[in-house]
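[1] structure, please.
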Amino acid sequence: MDTLTFFNNVLSVTVIFAAFWYSCNDGDSLLLRERLQDVLQAMLEVEQQHSVGEVRIAVGYGACKDIFVQGSDLMGVMTPPQRTAHFNRIDSMKQLKEMYALFYTAGSAAERYVGNKTLFNEILAAAEAVPGSYSALGGNAPVMASRFALEGAKVLLAAKRSSYIMNKVHPSIIVRGDETESDEDIHLIIEYKAGESWGTYQAPRANRFIIHSDDNNPVLSTVEDFGGQLEAFKPNLFVVGGLQMMDNFPFPPGVQEERLQAVRDQMTSLSTSSRIHFEMASFTDTDLLTGLIQHVIPYADSLGMNEQELPNLYNMMKYGNVSLVSDFNPRVAVVLDQMREIFQQLRAAPEEGGRRRLTRLHLHTLAYQVIMVWKDSAWTNTLAAATKAALTANRHVCGKPEINLDNARMLMDEGFTLSKANGAGRVIFNTQQPVSCWIEDDGKVEVCIAPVLVCTSVRHTAGGGDNISAAGLVLQV
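    Model prediction:
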């Protein structure tokens, strides 16, 4: 064989191999696309079968102005710290960088109070100078209220009436609170993307780190003004949120508990015909979490939380300690077991002094949504609620009402076990019926789990949990 023939043969084999490799990969891509299309179509069909009725929803507490900036544009230009570390509050640039690096590498959302107001103002000025930074209406309450209003509910919001908030809030929302000229309630949302690097640190998923130096929202100044309006409104649902603003805030002795008791009194003032939902958030203050477990959580019918907040509440209720970071993509069996234990423990408490037995628990994660309800309760449409929550996750993070499969992927496995216990059943994923529901606990509890078409073209992650939780609630009221 001469040299030319040899090279021609090698080239032919190479071309054949390359053609085979590309055809296989094209085939895999086509199958993946078809799988995503089947899942999306099935979920859209469920969503389209359910509409929002004439529901009245009250939401508290507080509002703020959020400034959004990409972490790579703000933190990325700074020298990374030599270590990661946790602090209850931020008082120096060194603490900010070390704590940002901690949650950045864990892919976990976090929110912290900055006690050094000069530092906060300097960071805020730097963020606002970044091209592409922008502002939006912020706070759990107004974000959830906006989602409820967009879905067609009649909404009452407890928030101070600043010109910024009134210009940004959905026009159909009734806002009740003192008028103020102050625009000082500003929160800085530092967002980062999956796979992004900062020195030796790398983010495993897209998320956000929030800082603020807000002295108004932490004291829940709208609670008392909201009382009379709330009773007159006669809501079908009252949503309590924004209490993470109290986390590690420098309250005088006894004031934190007094404010939690004020929230509890507002919750117990409502008739049992008004259901109550409490939206969890990032808490690290042990005293505050203990106060929530004592004064707020037992008075709610429903709880909403993410993959970090679930183990935090679970560990606090079972072991009395706080979980700072957790698995950003936990196994289904693990979270189901934690949800069951919280559900059972909160249902076991006696209904006295205005306490309510938990009848609904919603977990929103990057990969899936889980809703657990007590069958003999007023919550309906669990399958549809889980479906809508999952679809809303993609729409919010991508910032578009239509779901583009070119910017989506699924992280759920082909199947999942129902518990870590031996002999637990297993659910096999079905693209034609992607939302799985089952009955357990002798027919007393219904559980539905829906896959999320995870957005790969991230517009923003902040407010994701609030939009997702609200979307699930609005179909179950």
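[2] from now on I want contacts and neighbour counts done on CA atoms only, so please keep to that.
    OK.
[3] in stretch 80-87, which residues are buried?
    Using 16 or more other C-alpha atoms under 10 Å as the test for burial, stretch 80-87 gives Pro80, Pro81, Thr84, Ala85.
[4] any idea which element Asp38 lies in?
    Using DSSP states H and E, Asp38 sits within helix 3-48.
[5] apart from its neighbours in sequence, what residue is nearest Leu383?
    Sequence neighbours aside, Cys448 is the residue nearest to Leu383 in space, at 5.8 Å (criterion: C-alpha to C-alpha, 6 or more residues apart in numbering).
[6] what do you get for Ser326?
    Gln308 (5.5 Å).
[7] outside of stretch 36-49 itself, list whatever touches it.
    For stretch 36-49, the external contacting residues (C-alpha atoms under 8 Å, 6 or more residues apart in numbering) are 384, 387-388, 391, 405, 409-410, 431-435, 453.
[8] now that stretch: buried residues?
    Quick answer for stretch 36-49 (16+ other C-alpha under 10 Å): Leu36, Gln37, Asp38, Val39, Leu40, Ala42, Met43, Val46, Glu47.
[9] tell me how far the first one lies from Ile439.
    Distance, Leu36 to Ile439, using C-alpha to C-alpha, to the nearest Å: 27 Å.
[10] here is the second sequence; please produce its structure so I can put it next to the first one:
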Amino acid sequence: MALWRGSACAGFLALAVGCVFLLEPELPGTALRSLWSSLRLGPAPVPAGPLSPESRLAAAWDALIAQPARRWRRVAVGVNACVDVVISGVKLLQALGLSPGSGKDHAILQSRSDLEEAFVYFMGKGAAAERFFSDKETFHDIAQAASEFPGAQHYVGGNAALIGQRFAANTDLKVLLCGPIGPKLHELLDDNVFVPPESLQEEDEFHLILEYLAGEEWGPFKAPHANRFIFSHDLSNGAMNMLEVFVSSLEEFQPDLVVLSGLHMMEGQSKELQRKRLLEVVTGISDIPTGIPVHLELASMTNRELMSSIVQQQVFPAVASLGLNEQELLFLSQSASGPHASLSSWDGVPDVGMVSDILFWILKEHGRSNNRSSDLTRIHFHTLVYHILATVDGHWANQLAAVAAGARVAGTQACATETIDTNRVSLRAPQEFTTSHLESGSKIVLNPDKPVVEWHREGITFHFTPVLVCKDPIRTVGLGDAISAEGLFYSEAHPD
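    All right, here's what the predicted structure looks like:
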């Protein structure tokens, strides 16, 4: 019995040392060997090699991401919503009898030929894009073929609905969604999403999501990244028909955070209607009680006049927060004569210093300051391999956790996993970068153990973190919306 007890004790101690070794891999090797030798359990184990950069970064995120001191209780989201039909772009276009010609961008699609040219143009760049299809009958025929195509999937679509759906995953949050909600979309929505009766309509709005994989080829075109091309003939969202329903619902719902999206859907409308609706957007936002932040989620656009109007016609000063990606950021700067506007497009990964310059310019020109009564104090920028959160000092807290959480959800949602699977993601962010090209910025060297980098510039704080990019993404649609929602969920707005 004594012998059994001794063996068991030794076994338990060995197990304990093993646990210490796993939980504290940085413990000095001499300490581990000494402990092991004192137990007379044979030769000490050889320490494993260093963890991969992806594993170190994911672990560092988990340690950094903390809940805000003051959390949102009720979130209202509007006003664009639809059903996304997700399908392989190459397979659908082949089924429609199309073949790859010369890639060419079209601001508005008017034919199947325009669709083919625009799709391969963006596929060759590996860039996301969204376009309006003007011919109703042709779009209906394509949509029907796509919906019935083998392997086609139906999902909640539209920035507002996707953001609402992401917030609804937190069961302690009450979520209001206003938008054109048809029967199929209503069926797909989370039970935790409340839809006002006035938002329900008899038919769904369908958006076609043509996806392609990294390295996928069609004719002479090869996609450098996995991404998607979106198009629709969406009149309800295009006219922002649910704006009034959304604004009128806020008084009864009493949210402590409002998220607005769908302005990009107006590109197919007349200039007169665009100006009218933007004015009504600003009026509606101004009726929201002071102290309730409004986040504006931007999306792919081609109409510079509309983008300029969004910036200039008091929409930016009326909102507290913005969410956008690299295409929208550069297009915004080009439309409003901002920094690096002469750049026609990003050459590969967007330069961190240039992105930082544009974010700084937006907040300096249109954000809150001692001389300006703007509400704009926060921008969440996201691109495939990194994110930046820029905030005017004194208005937001917990932004280190917010940018890390936004980047983490990009990796989990793209790979369709609950947590980061370090075998399925890769660290592709620049290992070194400069924080500005317009002034003497700092040089940053990326450290996976400290993945959130912070710098300051004239009262504005920047938080940068890389993204762990999914090697074999399951779905690329809605990543930006999930990123913005997650970043907002972990953000804390200081009361005015």
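[11] counterpart of the residue nearest to Leu383 of structure 1 over in structure 2?
    Aligning on TM-score structural alignment places Cys448 of structure 1 opposite His463 in structure 2.
[12] my guess is that match contacts Ile388. True?
    Yes - counting by C-alpha atoms under 8 Å, Ile388 is a contact partner of His463 of structure 2 at 5.4 Å.
[13] which one of the two has more residues nearby?
    For His463 of structure 2 and Ile388, the more surrounded residue by other C-alpha atoms under 10 Å is Ile388, and the numbers stand at 27 against 22.
[14] just checking, Ser321 of structure 2 touches Pro293?
    Yes - between Ser321 of structure 2 and Pro293 there is a contact at 7.5 Å, judged by C-alpha under 8 Å.
[15] on that earlier part again, give the contact list for the residue nearest to Leu383 of structure 1.
    Val370, Ile371, Met372, Thr382, Leu383, Ala386, Val435, Ser436, Cys437, Trp438.
[16] identify the residue of structure 2 aligned to the third one.
    In structure 2, the position corresponding to Met372 of structure 1 is occupied by Ala390, as judged by TM-score structural alignment.
[17] average distance between whichever strand or helix holds its match and structure 1?
    Assigned by DSSP H and E, Ala390 of structure 2 belongs to strand 386-392. With mean C-alpha distance after the TM-score superposition for structure 1, strand 386-392 of structure 2 departs from structure 1 by a mean of 0.7 Å once superposed.
[18] quick one: the residue lying closest to Gly415 of structure 1 once chain neighbours are set aside and Val373 of structure 1, what's the gap?
    The spatial neighbour of Gly415 of structure 1 that comes closest, neighbours along the chain excluded (C-alpha to C-alpha, 6+ apart), is Ile428 at 4.2 Å. Distance of Ile428 of structure 1 to Val373 of structure 1, computed by C-alpha to C-alpha: 22 Å.
[19] which of the two has more residues huddled nearby?
    Neighbours around Ile428 of structure 1 and Val373, counted as other C-alpha under 10 Å, are more numerous at Val373. The numbers are 23 against 12.
[20] does the more buried one touch Ile449 like I think?
    No - Val373 of structure 1 is beyond contact range of Ile449, at 11.9 Å (criterion: C-alpha under 8 Å).
[21] returning to that earlier point: quick check: what element follows the helix holding Asp38 of structure 1 along the chain?
    Downstream of helix 3-48 of structure 1, the first helix or strand assigned by DSSP H and E is strand 56-60.
[22] where does that following strand end up in structure 2?
    Under TM-score structural alignment, the match for strand 56-60 of structure 1 is residues 74-78.
[23] mean deviation, the matching stretch versus structure 1?
    Mean deviation for stretch 74-78 of structure 2: 1.3 Å (mean C-alpha distance after the TM-score superposition for structure 1).
[24] what about that stretch, distance to the chain center?
    17 Å (C-alpha atoms, centre = their mean, to the nearest Å).
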